[in-house]
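Enquirer: Sequence and predicted structure, then a few things I'm wondering about:
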Amino acid sequence: MTPIEFAKKHGLEVASEGEGNIRDISGIYCCDLLSMVMGRAKEDNALITIMGNVNTVAVGVLADVSCVILCEGIRLDDACLQKAKDQEVCVLYSQASNFDTALKLAKELGLCS
C-alpha cells in the first residue's frame, strides 16, 4: 500500500505528496525521539510521530522512510512544508492519535488482525 492510498482510504490529509504514489509502506516506526528514528527506522517504513518540525523532515530523508505521518492534528509550518516538498518527502496529517493511526496502518499491512 502506498502512503497516498492509505491517506485516501482513511481520511488523512496529504500535505506533501513527495514519492507517496510510487513507494510502498513496508512497515511502521512510531517514535518522537528523532535520534532513535535515525538509527532504528527502516527504509520504506511509515514514520508516525507528533514532532512537526524541520528536523523531522530531515530525519525522514536520512532514514529513507516512505512517509511521515503527523498525528494529533500537528502540522508543519510553511517553511518546513516547503522543505518536505523540496526533498520529495510524503507528509500526511492525521487527526487521530499515534496509536490509532499505527493500528489502522498495521491492519492494512496485515501486521495484525
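Expert: Happy to help now that I have it.
Enquirer: hey, let's count contacts and neighbours off CA atoms from now on
Expert: Noted.
Enquirer: what sits against the most centrally placed residue in the chain?
Expert: For the chain, the residue nearest the mean C-alpha position is residue 68 (1.9 Å; CA atoms, centre = their mean). For residue 68, the contact set (CA atoms under 8 Å, 6 or more residues apart in numbering) comprises 46, 47, 48, 49, 57, 60, 89, 90, 91, 92.
Enquirer: let's bring in a second one:
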Amino acid sequence: MKLSEIIEACKFTAVHDEYDDHDVGDAYTSDLLSDVMAHAPDGSALITIQAHKNTVAVAALAGVVAIVICNERPIPDDMIVAARDERIALLTTGENQYTVSGRIYTLLAE
C-alpha cells in the first residue's frame, strides 16, 4: 500500500512534505531504538512515541520509510530537519500506539 494511502486512511498529519511515496508492506511498533535497529523490516512504518532526532537516525539505518509519532507528542525542530534530510515521512497523530498499530495492520492485511 502506498504511504499516501495510509496517511489519508489513518488521518495522520505529515510534519513535512519532503519524502517519497513508498510502498509500505509492514509496520513496527517500538520505543526501544536498539529493538528497532534489530527488528524493524525494511520499507516499514515505525510507530513510536520517541520524538527526537535519534529516532530518525535509527529509522534511516533500518530502512524505515515513515515514522508515526503517537499521543500528540511535540516534534522538535531538529527531528523535522533530520527526517527531511533522510526523506523519511514524519507523521503525527493523537491516537495511541495500540490503536495506530491496529489501523495500519488492518490496512495492510486487506
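Expert: All right, it came through fine. Not measured: the values here are computed from a predicted model.
Enquirer: quick one: the residue nearest to the centre of the first structure from residue 34 of the first structure, how far?
Expert: 12 Å (CA to CA, to the nearest Å).
Enquirer: can you check residue 74 of the first structure too?
Expert: Relative to residue 34 of the first structure, and taking CA to CA, residue 74 of the first structure is found at 16 Å.
Enquirer: And for residue 95 of the first structure?
Expert: On the measure of CA to CA, residue 95 of the first structure and residue 34 of the first structure end up 21 Å apart.
Enquirer: Next, give me the two most distant ones among the contacts of residue 68 of the first structure.
Expert: Greatest spatial distance in these: 49 and 89, 14.6 Å, computed using CA to CA.
Enquirer: out of the contacts of residue 68 of the first structure, which are inside helices?
Expert: 57, 60 (DSSP state H).
Enquirer: Of the contacts of residue 68 of the first structure, which is the nearest to residue 102 of the first structure?
Expert: residue 48 (7.1 Å).
Enquirer: show me what contacts the closest one?
Expert: Residue 48 of the first structure touches 28, 29, 30, 31, 68, 69, 70, 71, 98, 101, 102, counting by CA under 8 Å, 6+ apart.
Enquirer: For the last one, the count of nearby residues, please.
Expert: Read that as residue 102 of the first structure. 22 (other CA atoms under 10 Å).
Enquirer: shouldn't it be in contact with residue 45?
Expert: No. Residue 102 of the first structure is beyond contact range of residue 45, at 11.3 Å (criterion: CA atoms under 8 Å).
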